[in-house]
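Whatever this is, show me its structure:
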Amino acid sequence: MADYQAPLRDMRFVLEELLDVPAQWAALPRLAGSLDADIARAVLEEAARLCAQRLAPLNRSGDEEGCQWRAEGVATPAGFAAAWRAWAEGGWVGLSGEAEHGGLGMPKALAAQVEELLNAANLSFALYPMLSAGAALTLAAHADATLRALYLPRLYRGEWAGAMCLTEPQAGTDLGLIRTRAEPDGDGSYRIFGGKIFITGGEHDLTPNIVHLLLARLPDAPPGSKGVSLFLVPKFLVEADGSLGARNAMSCGALEHKMGIKASSTCVMHYDGARGWLVGAPHQGLAAMFTMMNYERLGVGIQGLAAGERSWQNARAYARERLQGRAPGGAVAPGLSADPIVAQPDVRRMLLTMRALTEGGRAFSSYVASQLDLARDAPQPDLRAAAEARVALLTPVAKAFLTDLGLEVCVLGQQVFGGHGYIREWGQEQLVRDVRITQIYEGTNGIQALDLAGRKLVADGGALYRAFAAEMRADLDTAGEFAAPLAAALDNLDALSDWLIERGRRDPREVGAASVEYLQVFGYTVYAWLWARMARLALAREAQEVFYAEKLATARFYFARLLPRIHALSAALRSGSAVLYEVPESLL
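From the prediction side, this is the model:
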């Protein structure tokens, strides 16, 4: 596998030129005067150094060794504990955390780039700080002052880690089915009884304490999702001064045996009267968790993007070195025994597809991250509301589309390697195994598509969509050579949206039947909008740097070879739901 090279030049292009987030930061009171492009560059350069030098070298060894269950606790692979200390000591766990509790307070648009670097270097390792950041975000938004003061500084410092405990064997997507119960203990705490599965980082040896945020039912809970509450349940009880007390009544019963991310401890957890503390209001646990989910679902999308970036780098390096046959137009390396396979049209097709989808994904994920910053910090209520609407609409697309394309790009990279892509030596098969989970956890991609089509389009009557479509259409006048195909793609998405709203209101089955294709068409159209914007910048600066010439050429490839995918997807969508129900269930 080629050494990981952080795509810092493209990150600067997206942040500083495409989105101009330094200007956005200057207009946000929380960030004005404390963050600019130079500081952001320094942050990314240091993160890139640490990821390349400390984390990427552990990726393959961590996969081969995996986590090990032991009676005294779960052991992570060799080198992971030291890597955690290095990451924590740099303040990276608390990068976006509240400054008042020791976090660095950086915006999501910058943190998203760091997340990409971390996940591209070592996806298994990246899950540990990701879960800690998610737990801290939830506590910051919903816990009382005592819990925030006691737990947030230690989470931000990486002294303790976090875990999110939702899933049970009978309750995955439908969390209203959970059975874990919480009984009042008479002193303001609760006793937790039950079990959870698929708990990332539920038990490990990276930190002495792990803070579980857990969904459970109170004795008076109403049925369904309206009866779920959120609790903080630490591995070790915490004294008032922050020191650790007795071990809580919780344990890891087993590790899940997985296809990938083997160096991430995915635990079966048992709670046998463990003490916990209520976070937020009773029966409002799902609402509290959704505070975290917009961030975490974008984070999972970035995992797909990151794996794709690593695959693209590996495949590009291999294609330039691997000698096989001669180019169809004549030898390009006549002094060698054969030409590098990068000269072959099909290899170029695969590499350009990987590049266009990865760079388009970076632009999209960064745009969504910038909207999260506006939704949190914009001083104008109307600007915050507009950003919140964008985040609500685009979060399921970011999670599902980025991870679907992440798998595609990883498989394409494996294909470029040929037989070498199927064996362990080159690392491509690990990327395929690792990225596969991103389409499943934090809500499967089918659920994300239902969320977009059902809740964000049909139930909303298209209001969220139309506001965003207007933003995209506003760029048609400056789209140059891409104005016509972008306008056609937007017209097509408008028509599909109207069709789905009308059909979905008459028959709910139509929403489910069309949702995946609708999300895919939506994603490709948004990428077209962003590629048109990137191409406009590249055309104006093409003579300055080869980077811009490459960007413009990649935009042309996207419009010529990838955007046309929307036509087949649109035709499938319009076929309706009837064909899905012609075969009886007994024959499925």
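
going forward, measure contacts between C-alpha atoms and count neighbours the same way
Fine.

Now do the helices in the stretch 101-250 of the chain.
Ranges of helices within the stretch 101-250 of the chain are 108-121, 123-142, 145-156, based on DSSP state H, counting those that start in this stretch.

So which of those helices is nearest A288?
Proximity to A288 (C-alpha to C-alpha) singles out helix 123-142 among the helices of the stretch 101-250 of the chain, at 6.6 Å.

Make TSV from the helices of the stretch 101-250 of the chain and add mean neighbour count to it.
Shown next, in TSV, are the helices of the stretch 101-250 of the chain (neighbours: other C-alpha atoms under 10 Å):
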stretch	mean neighbour count
helix 108-121	25
helix 123-142	23
helix 145-156	19
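
Any chance of CSV for the ones you listed, columns distance to A40?
Listed next are the helices of the stretch 101-250 of the chain as CSV, based on distance: least, C-alpha to C-alpha, whole Å:
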stretch, distance to A40
helix 108-121, 7
helix 123-142, 20
helix 145-156, 20
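
of those helices, which approaches L218 most closely?
Once those are compared by C-alpha to C-alpha, helix 123-142 is nearest, at 17.8 Å.

Enumerate the positions of the strand or helix carrying L402 that are buried.
For L402, the host element (DSSP states H and E) is helix 381-417. Neighbour-count burial for helix 381-417, counted by 16 or more other C-alpha atoms under 10 Å, picks out 384, 386-417.

Contacts only, for the closest residue to I437 other than its chain neighbours.
Nearest non-adjacent residue to I437, counting by C-alpha to C-alpha, 6 or more residues apart in numbering: G260, 7.5 Å away. Counting by C-alpha atoms under 8 Å, 6 or more residues apart in numbering, G260 makes contact with 63, 430, 433-437.

Alongside the first, I'd like the structure of this one:
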Amino acid sequence: MPEYKAPLRDMRFVLNEVFDAGSMWESLAGLQGAVDMETAEAILEECGKIASQVLAPINRDGDENSSTWENGEVTAAPGFKDAYQTYVEAGLNGLGGNPDFGGMGMPKTLVAQVEEMVQGSNMAFGLAPMLTAGACLSLNAHGSQELKEKYLPNMYSGVWSGAMDLTEPHAGTDLGIIRTKAEPNADGSYDITGTKIFITWGEHDMAENIIHLVLAKLPDAPAGPKGISLFLVPKFLVNEDGSLGERNAASCGSIEHKMGIKGSATCVMNYDGAKGWLVGEENKGLACMFTMMNYERLGVGIQGLGVAENSYQNAVAYARDRIQSRAPTGAVAKDKAADPIIVHPDVRRMLMTMRAFNEAGRAFSTYVGAWLDTSKYSDNADQAKHAEQMVALLTPVAKAFMTDVALESAIAGQQIFGGHGFIREWGQEQHVRDLRITQIYEGTNGIQALDLMGRKIVGTNGSLYKVFEQDVNDFVASQAGNEAAAEFIEPLKAAMENLSDLTQWVIDQAQSNPNEIGAASVEYLHVFGYAAYAYMWAKMAVVALPKQDDSFYKAKVETARFYVKRLLPRYIGLSATVKGGSESLYGLDDEMFETA
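Now for the predicted structure:
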């Protein structure tokens, strides 16, 4: 039976020693007094227990016996409703929420660790609080005072949950062509009519009410994305006294049969003149929605990290127990018929790859979270603007690179199990299936790469990139006299020099051929990701190097060495691919793609 243990020791290392989160929180005016390390530790411990003891044990059952739909009603997978109550009673649902409306006001650097534990132990379940948090972010930022007072307290407490309704059958990434309509009423409400698909936890029985944030178009709306508005549409209408009223004209037409995350309900939602209320300004719905996108896209990266960590833990346990053949250097377990497979170089390669990606990903998600916290809570306008630029640049990398390497890690975990990795009861094949969606939803990884390359790099003529480049250069300069760290600093410098050169190359090429942007985007994002992870490993190694008498820190240094020697060099081939140009993509006429 697969097991999951919250990686609390590594989380403490990242928060306390690498990023000194306590000092950072104290320095941000909007967080002063809201959180301290004692509170943070208590939250991490409690979530770790819930993740390992409540959520992980129902993960496989949720995959085998998923949420069910009957006559418009969805019943959550076995154990999910009770687990949801445990989760919300622990106060975790409103962890990052506005304290004015019952949230705890915790920083993203802390919330990111909680999200990793929840997603890593049971991703299908973890989507429910994740979607509620996203809906709360948009409502808190753009909703009227009346809407916030009426809905946020029950959403933060978990009495009500939230859902985000964007996609339609004909409109995915291109939301400008949505057809859902909003007709204004005399009382200030709107009648919402249309169909939305892929709505995660759009219907279920875990919470008393579900608050949908729905993108729709007003009758006189401009064409395209500039004509989209955002509306709050509850499952049950809410009376003036806060009690639940009649059922709204919003229903679940079916739930999808999916490759993974089967425990969650992915709904087709039908709106037949459902009552809704405008969130934010008319025709400004995308701006309202994008308020939560940076958080949600980082959250998807964290999903990948969490599941990959679960896969790693079980792969290590299996590799230490499974015996097969003898070590190349001679018998290790001489009292057994064969040695445990962890002695074999190829198994070590896979385990070290998983570990190196996971630990760098944990540091990187915290790094991005720190910039989110600074942008939100700093009272220094220049500092906040700088942080916003970093968030804009790093968000697509966090979403796409973290999930791409997480899938690689989960596949490695499955491979270590050999034939057992293909069998459902061992759990590894579920990790692969669950993780696959993280590369697709919240903007496919190809779209994330295009956003990074097109908008953030070429679109700013490299100015956003220079903000990140300067941050890395400042760190490198701070280690000029640290000879012990040179084996990590020098590869980082080389990776950054290559990334800077590649950035300018694409900018130059795009001036005469716009196809170069899309042709370069995915590989460029990966080159960026490998350099960013090298930065994380250098930061961790600097902390760990003087403390190697402790096995935890020694393992850090050795994993950092593996990363710079065996994984970081991948950027060389990827860079060559980018410079291969776009011409070969267009050598075939469209009809030549046919094979029969």
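
Which of the helices of the stretch 101-250 of structure 1 sits closest to A467 of structure 1?
helix 108-121 (21.9 Å).

Residues contacting the closest one, please?
So helix 108-121 of structure 1 is contacted by 4, 6, 11, 15, 21, 40, 44, 47-48, 51-52, 55-56, 59, 95-96, 125-126, 299, 302-303, 305-307, 309-310, 365-367, 369-370, 372-373 (C-alpha under 8 Å, 6+ apart).

ok, 6 Å please
Here helix 108-121 of structure 1 makes contact (C-alpha atoms under 6 Å, 6 or more residues apart in numbering) with 51, 55-56, 126, 302-303, 306-307, 310, 366, 369-370.

Let's have those residues in TSV, adding secondary structure.
Output for the contacts of helix 108-121 of structure 1, formatted as TSV (DSSP: H, G, I helix; E, B strand; the rest coil):
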residue	secondary structure
C51	helix
L55	helix
A56	coil
A126	helix
I302	helix
Q303	helix
A306	helix
A307	helix
R310	helix
S366	helix
A369	helix
S370	helix
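
and those residues as a markdown table, adding distance to A488 of structure 1?
Shown next, in a markdown table, are these (distance: C-alpha to C-alpha, whole Å):
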| residue | distance to A488 of structure 1 |
| --- | --- |
| C51 | 41 |
| L55 | 44 |
| A56 | 42 |
| A126 | 40 |
| I302 | 28 |
| Q303 | 31 |
| A306 | 30 |
| A307 | 31 |
| R310 | 33 |
| S366 | 25 |
| A369 | 27 |
| S370 | 27 |
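
out of the residues you listed, who's nearest E542 of structure 1?
S366 (22.9 Å).

any idea what sits nearest that closest one, other than its immediate chain neighbours?
A109 (5.7 Å).

which residues sit against the lengthiest strand in structure 2?
The single longest strand within structure 2, with elements called by DSSP state E, is strand 266-279. With C-alpha under 6 Å, 6+ apart as the test, strand 266-279 of structure 2 has contacts from 142-143, 189-202, 230-233, 248-256.

superposed on structure 1, where does that strand end up, distance-wise?
The superposed strand 266-279 of structure 2 is, by mean C-alpha distance after the TM-score superposition for structure 1, a mean 0.4 Å from where its aligned residues fall in structure 1.

gap between C410 of structure 1 and G421 of structure 1?
10 Å (C-alpha to C-alpha, to the nearest Å).

That should have said Q371 of structure 1, apologies.
In terms of C-alpha to C-alpha, Q371 of structure 1 sits 38 Å off from G421 of structure 1.

quick one, which of the two is more surrounded?
Counted by other C-alpha atoms under 10 Å, Q371 of structure 1 and G421 do not tie: Q371 has more neighbours, with 24 against 21.

Quick check: the more buried one is in a helix.
Yes. Counting by three-state DSSP, Q371 of structure 1 is part of a helix.

Correct me if wrong: it contacts E388.
No. Q371 of structure 1 is beyond contact range of E388, at 7.3 Å (criterion: C-alpha atoms under 6 Å).

And the strands in the stretch 201-350 of structure 2, which stretches?
Secondary structure of the stretch 201-350 of structure 2 (DSSP state E, counting those that start in this stretch): strands at 209-216, 229-234, 236-238, 244-247, 250-255, 266-279.

shouldn't I197 of structure 2 be in contact with E168?
Yes. With contact taken as C-alpha under 6 Å, I197 of structure 2 and E168 are classed as touching, separated by 5.3 Å.

A495 of structure 1 -> structure 2?
Counting by TM-score structural alignment, A495 of structure 1 corresponds to D501 in structure 2.

count of neighbours near its match?
12.

which is the next helix or strand following the helix or strand harbouring it?
Following DSSP H and E, one finds D501 of structure 2 within helix 486-510. Next in sequence after helix 486-510 of structure 2, counting helices and strands by DSSP H and E, comes helix 515-544.

What lines up with P546 of structure 2 in structure 1?
By TM-score structural alignment, P546 of structure 2 lines up with A540.

Then V88 of structure 2?
Match for V88 of structure 2 (TM-score structural alignment): A88.

Enumerate every residue touching that match.
157-158.

switch to 8 Å and redo it
157-159.

could those go into JSON lines alongside neighbour count and distance to L587 of structure 1?
JSON lines is the format used below for those (neighbours: other C-alpha atoms under 10 Å; distance: C-alpha to C-alpha, whole Å):
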{"residue": "R157", "neighbour count": "23", "distance to L587 of structure 1": "55"}
{"residue": "G158", "neighbour count": "27", "distance to L587 of structure 1": "53"}
{"residue": "E159", "neighbour count": "19", "distance to L587 of structure 1": "54"}
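
If we only consider those residues, which is nearest to R574 of structure 1?
G158 (49.9 Å).

is it true that that closest one touches G90?
No. Applying C-alpha atoms under 8 Å as the test, G158 of structure 1 and G90 come out as separate, 9.6 Å apart.
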